[in-house]
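J.: my questions are about this predicted structure, shown below with the sequence.
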Amino acid sequence: MTHILAIDQGTTSSRAILFDRDMRPTRVAQQEFTQHFPASGWVEHDPEEIWDSVVTTCREAAQGADIAAIGITNQRETTLVWDRVTGAPVYNAIVWQDRRTAEQCAALKAEGFEAQVTERTGLLLDPYFSATKLAWILDNVDGARARAEAGALAFGTIDSFLIWRLTGGASHVTDATNAARTMLYDIKSGQWDADICARLNIPMSMLPEVRDCAAHFGSTNLFGASVPILGVAGDQQAATIGQACFEPGMMKSTYGTGCFALLNTGEVPVSSDNRLLTTIAYQLDGKVTYALEGSIFIAGAAVQWLRDGLGIIDSAAETTALAQGADPAQEVILVPAFTGMGAPYWDADCRGAIYGLTRGSGPKEFARAALEAVGFQTRDLLEAMRADMQGQGDTVLRVDGGMAASDWAMQFLADINGAQVDRPTVLETTALGVAWLAGMQAGIYPDQAGFASAWALERSFAPQMDQATRSARYGAWKDAVARTLSR
């Protein structure tokens, strides 16, 4: 058994990546699925369509391979509730981007509940996280609360749902990184928090068992022979692992549908004074490593909007050439608050805006603005991280995700942040992270130190923008954000 199968269940598509004994991706299968927007600020997925996409891509990628173990990484916070007997979901998956519980969160904040939430979970009281999504399902789906209180329903993030299905209902489990994103898990004690569950009227019997990131989560017969699931991590933590950010002070930023920057803070959880999140980076052998995280809701999704919403591009790959041809005299700024603003603003009610339009503005300027918005938002995160760490920490940013393949976008990222940006040879770092977890647990991949030594640089981007221009451009961004925020 020489191969590891990584399931990467993302926000817009499901992928299965086959890794060989040398941790090289040898086969990739990908399938997009439908995004549902039933109301303003609502985002849903069909769980059955997700499951079908996972099965299809896994069978395509794994065909003919000897698979030693499976690793699973997933879009975090997305919330599902299903029947324990039939496995049938009681409602669509409510996606992490969904803002339907904004009013409930605001009411809980007004009661002073956020301080307790932050102290125990490291998170802010926001619709982004799973807890209020779960409460919404229980309160709004006919019969759901009574069935949940009777023990008939199970809650989980996408990883839990997939494991349940893969194991035929034998395993209702999750890992510490996904648990840490529910707003129901005490990241210091390593337990589900009874007080928060009680305040939100969530039966604790619905919650999965929490395990290390590298552990036995159950086995599946999906491929004929029984194959163990040995590695699980939420997508951003999986990328942190895949980037080998194992030392305190190391940073990574992943550019997918959203953008998420994590800074390893070691064995001690660091409380943020700048509205960042304190979270679990990974948990191995029962030992927790913590991180500061900044979450941007819209990164690659802005490019998807150019394609699907405006129809000005046919593929994401076109944006780089368009941006390069944009009029340098125009300063079009896109604040992509399509589902509110994440860190460090945390404004669930604001919506996207575009500033600086002229009669000459067109697809090229829109493409440049979409790519630049990622760099601007990343600087917001790094400024907050530097303040929380009092200037300590790495000055190099390791990047990954689909948008990291764009040289133009990565150069702007280095320019606007005044920081070195390092892109690894393997951009599939999210899948690589859980592949390593599973392979290490299976005994065919190296230990943590060996894995870190194998990290390889593909290209480094050094800042080329002068300080005056950098300050002026970032100042214009901050002004645009101030005009966009709802408060």
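T.: Nice, I can see it. Numbers count the residues shown, from 1 in each chain.
J.: for the rest of this, base every contact and every neighbour count on C-alpha atoms.
T.: OK.
J.: biggest strand in this protein, by residue count?
T.: The longest strand of the chain (DSSP state E) is strand 287-296.
J.: who does the helix or strand following that strand touch, helix- and strand-wise?
T.: Downstream of strand 287-296, the first helix or strand assigned by DSSP states H and E is helix 300-305. Under the contact definition 3 or more C-alpha pairs under 8 Å, 6 or more residues apart in numbering; DSSP states H and E, helix 300-305 sits against helix 363-388.
J.: another one to put next to it:
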Amino acid sequence: MTAVIAIDQGTTGSGAHVLQSDGAFRSGATIDHKQFYPQAGWVEHDPEELVGNVARLIAQHKAGATGIGIANQGETVVAWDAKTKKPIHNAIVWQDARTHAEIEKLKAAGHEETTLARAGLPLDPYFSAAKLRWLLDNVAEAKTLRREGRLRLGTSDAFFLDRVAGQFATDVTTASRTSLMNLDTLQWDPQLAELFGVPIECLPEIRATAGDFGAIDGVPVAASMVDQQAALFGHGCRKPGDAKITFGTGAFALAIAGSKPLKNPKTGLLPTIAWKLGDAPVTYAIDGGVYNAASALNWARELGLFADFSEIETFDGCAIERGLAFVPALSGLGCPYWDRSAAGLWLGMGLETSKRDMLQSLLEGVALRAAQVIAAMDGLQPIAAKLSIDGGLANNGYFRGFLAKALGRQLTIPASLELTGLGCALFALIGAGLSTIDDLPQQQTGTLVEAAPFDRALVNRFADAVERCRNWRA
């Protein structure tokens, strides 16, 4: 019998996963969706396509299910009509940078101190609040619906839940990525809402990660969360210092912080919510993101630098030791810099530089940026000696070996690389009352990658390259 199904609604597609009552976990169907780039720096999805794919996957896999979990993209936002449930504009994706100018105005006015103190987040187009404000200012129907009391604003999960489960709600992990939720009260913050000009009455109710989110054709939706928090749970991270990095479109590191938020803006790390299970106290995390990981590799493939991933499994030596560095700042720099003015950069090229050299340095650059994030985390919350990774790049032998060296840590690569789906399913298992956090089914042990000696001077060389890429777009 199927215990629960998990839907992972991600940046490039949606996937279904099934967790059986005996602990067996398998992946089901996947559906890709279109990406829209209306202008430079703008990224959109069609909300109808997204919710249609979610509904289709649930319909295909719900037979015998006793619970459903839905993981979402995080900071991606939608505006829709409360009466018709129809979106009034394309979803604005987490990668989108259209609000850069407005964010800079808020920074210049000294408001970042407020967002850091109350939401735990810096001012950056990455987060949801400014995107929601953009919809209010630029979509005529948004103004009309607001006057009529019919406007709904929220992250993509709230739209899905309202549309398919009849619940206008979000969870604390997703709300913590908006810059509108107070990290201490776990409620929408009036001061932040006023700062960004987002009406609280248009926002969804904030609920626990595992709990009641309505039902779809009689099957309870028992969990809803950000995909990265689902992955954190799927990795088996449970105690302070446990950490994971997911190498997807970007590279996202999360570490368990414990029962209190760790706020230290100087580190460039983000205090956030790991999860909240029913009425139990919230568990906090620290978060650090690298905007470009697999997206940088896909970009290189589109440029014709390679055709098949088998071509980039092995390399001789080390590119950065030869003086060649790549900074994957194609969408700017995330943690710990939060600098959208930065640009992608190859440094140290000469007439002898080949395509393979460039690809090797690209893989190393993603790894070294991830190492910068983990180093920042370790200074705030000591990180365990063993770190778990997943995502497409975790399949690349050269990348994971170099990453282990750059981190100076042993890496665990779980048996299943669908950690977002697994974590989402485990949350749903708890939300449906079928298990507790202490009695979850055990998953297969993965493989280990041992750290090897690494000249720490190379870390400083890379840090110098990062500094050189900054302020290019200023």
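T.: Happy to help now that I have it. Because the structure is predicted, anything quoted here is derived from the model rather than measured.
J.: follow-up on the earlier one: which secondary structure elements does the longest strand of the first structure contact?
T.: strand 259-266, strand 277-284, helix 363-388.
J.: now do the last one: which elements does it pack against?
T.: In this structure, helix 363-388 of the first structure makes packing contacts with strand 259-266, strand 287-296, helix 300-305, helix 318-324, strand 333-335, helix 407-417, judged by 3+ C-alpha pairs under 8 Å, 6+ apart.
J.: for the second one, same thing?
T.: On a contact count with 3+ C-alpha pairs under 8 Å, 6+ apart, strand 277-284 of the first structure meets helix 176-179, helix 235-242, strand 287-296.
J.: mind putting those in a markdown table, mean neighbour count and distance to residue 191 of the first structure included?
T.: Listed next are those as a markdown table, based on neighbours: other C-alpha atoms under 10 Å; distance: least, C-alpha to C-alpha, whole Å:
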| stretch | mean neighbour count | distance to residue 191 of the first structure |
| --- | --- | --- |
| helix 176-179 | 30 | 9 |
| helix 235-242 | 29 | 19 |
| strand 287-296 | 24 | 13 |
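J.: mind putting the ones you listed in JSON lines, distance to residue 309 of the first structure included?
T.: Output for these, formatted as JSON lines (distance: least, C-alpha to C-alpha, whole Å):
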{"stretch": "helix 176-179", "distance to residue 309 of the first structure": "31"}
{"stretch": "helix 235-242", "distance to residue 309 of the first structure": "26"}
{"stretch": "strand 287-296", "distance to residue 309 of the first structure": "20"}
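J.: name the element the residue located most distally from the centre of the first structure belongs to?
T.: Using C-alpha atoms, centre = their mean, the residue of the first structure lying farthest from its centre is residue 359. It sits 37.1 Å away. Secondary structure assigned from DSSP H and E places residue 359 of the first structure in neither a helix nor a strand.
J.: please say which position in the second structure it maps to.
T.: Alignment note (TM-score structural alignment): residue 359 of the first structure maps to residue 351 of the second structure.
J.: residue 116 of the first structure too?
T.: Residue 116 of the first structure maps onto residue 114 in the second structure, by TM-score structural alignment.
J.: could you measure from its match over to residue 107 of the second structure?
T.: 10 Å (C-alpha to C-alpha, to the nearest Å).
J.: could I get the helices and strands packed on strand 287-296 of the first structure as JSON lines with mean neighbour count and distance to residue 6 of the first structure?
T.: Shown next, in JSON lines, are these (neighbours: other C-alpha under 10 Å; distance: least, C-alpha to C-alpha, whole Å):
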{"stretch": "strand 259-266", "mean neighbour count": "26", "distance to residue 6 of the first structure": "20"}
{"stretch": "strand 277-284", "mean neighbour count": "25", "distance to residue 6 of the first structure": "17"}
{"stretch": "helix 363-388", "mean neighbour count": "22", "distance to residue 6 of the first structure": "27"}
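J.: could I get these in JSON lines, plus columns for distance to residue 144 of the first structure?
T.: Supplementary listing: those in JSON lines, determined by distance: least, C-alpha to C-alpha, whole Å:
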{"stretch": "strand 259-266", "distance to residue 144 of the first structure": "33"}
{"stretch": "strand 277-284", "distance to residue 144 of the first structure": "30"}
{"stretch": "helix 363-388", "distance to residue 144 of the first structure": "38"}
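J.: for residue 315 of the first structure, which of the ones you listed is the nearest?
T.: The minimum distance between residue 315 of the first structure and these falls on helix 363-388, with 11.6 Å, by C-alpha to C-alpha.
J.: return the mean post-superposition distance for that closest one against the second structure.
T.: Superposed on the second structure, helix 363-388 of the first structure shows a mean distance of 1.7 Å to its aligned residues (mean C-alpha distance after the TM-score superposition for the first structure).
J.: the second structure: matching residues for the following helix or strand past that helix?
T.: Moving toward the C-terminus from helix 363-388 of the first structure, the next helix or strand (DSSP H and E) is strand 396-400. The aligned range for strand 396-400 of the first structure in the second structure is 386-390, by TM-score structural alignment.
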